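Peer 1: can you look at this prediction? I've put the sequence above it.
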Amino acid sequence: MPSFVCYAVAHGNAATMYPTLPREYIGKTLIVTVVEPDSDLAKELKKI
């Protein structure tokens, strides 16, 4: 199962992911986990 690290960016009154996901994921079910920016996990993900 592929994994991606994305960031939520403002898009009007909603948020979109940056970078965007590849086209082949359109219509797929996704699991989104919100990670607080000051958490240890977020700090580790920024190193990737």
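Peer 2: Sure, I can see it.
Peer 1: make it CA atoms for all contacts and neighbour counts henceforth
Peer 2: Will do.
Peer 1: check the secondary structure at residue 42 for me.
Peer 2: Following DSSP: H, G, I helix; E, B strand; the rest coil, residue 42 is assigned to helix.
Peer 1: hold the first one in mind and look at this next one:
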Amino acid sequence: MVMGLSKRDLNRKKKSLEMKLQELEEKAKKNPMNKQLQEEIADLKKKIEKAG
């Protein structure tokens, strides 16, 4: 666990990650062949799992 972050800060960080994930998924729908977008989405999902 990251030191110095309160539960509220962690929730806020998780929310911002989820919002970014939504944006990337919207872009990926428009451009499904973009490999970099797919990798970013996978990476964000891992970060959200760790934050949650």
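Peer 2: Yep, it's here. This is a predicted model, so every value here is computed, not measured.
Peer 1: TM-score of the superposed pair?
Peer 2: The TM-score (TM-score structural alignment, normalised by the length of the first structure) is 0.26; 22 aligned residues with a Cα RMSD of 2.5 Å.
Peer 1: pull up the gap between residue 8 of the second structure and residue 45 of the second structure, please.
Peer 2: Counting by Cα to Cα, to the nearest Å, the gap from residue 8 of the second structure to residue 45 of the second structure is 20 Å.
Peer 1: tell me which of these two has more neighbours.
Peer 2: Legend: neighbour count by other Cα atoms under 10 Å for residue 8 of the second structure and residue 45, higher for residue 45 (15 against 9).
Peer 1: nearest residue to the more buried one in space, please, no chain neighbours.
Peer 2: In this structure, residue 45 of the second structure finds its nearest non-sequential neighbour in residue 21, 7.5 Å apart by Cα to Cα, 6 or more residues apart in numbering.
Peer 1: burial measure for that neighbour, as a count.
Peer 2: If you count neighbours by other Cα under 10 Å, residue 21 of the second structure ends up with 19.
Peer 1: check which helix or strand covers residue 10 of the second structure.
Peer 2: helix 7-30 (DSSP states H and E).
Peer 1: and after that helix, which helix or strand comes next?
Peer 2: Next helix or strand after helix 7-30 of the second structure toward the C-terminus (DSSP H and E): helix 35-51.
Peer 1: what does that following helix contact?
Peer 2: Among residues not part of helix 35-51 of the second structure, those counted as contacts by Cα atoms under 8 Å, 6 or more residues apart in numbering are 10, 11, 13, 14, 17, 18, 21, 24, 25, 27, 28.
Peer 1: in it, what counts as buried?
Peer 2: Within helix 35-51 of the second structure, the residues that count as buried by 16 or more other Cα atoms under 10 Å are 37, 38, 41, 44, 48.
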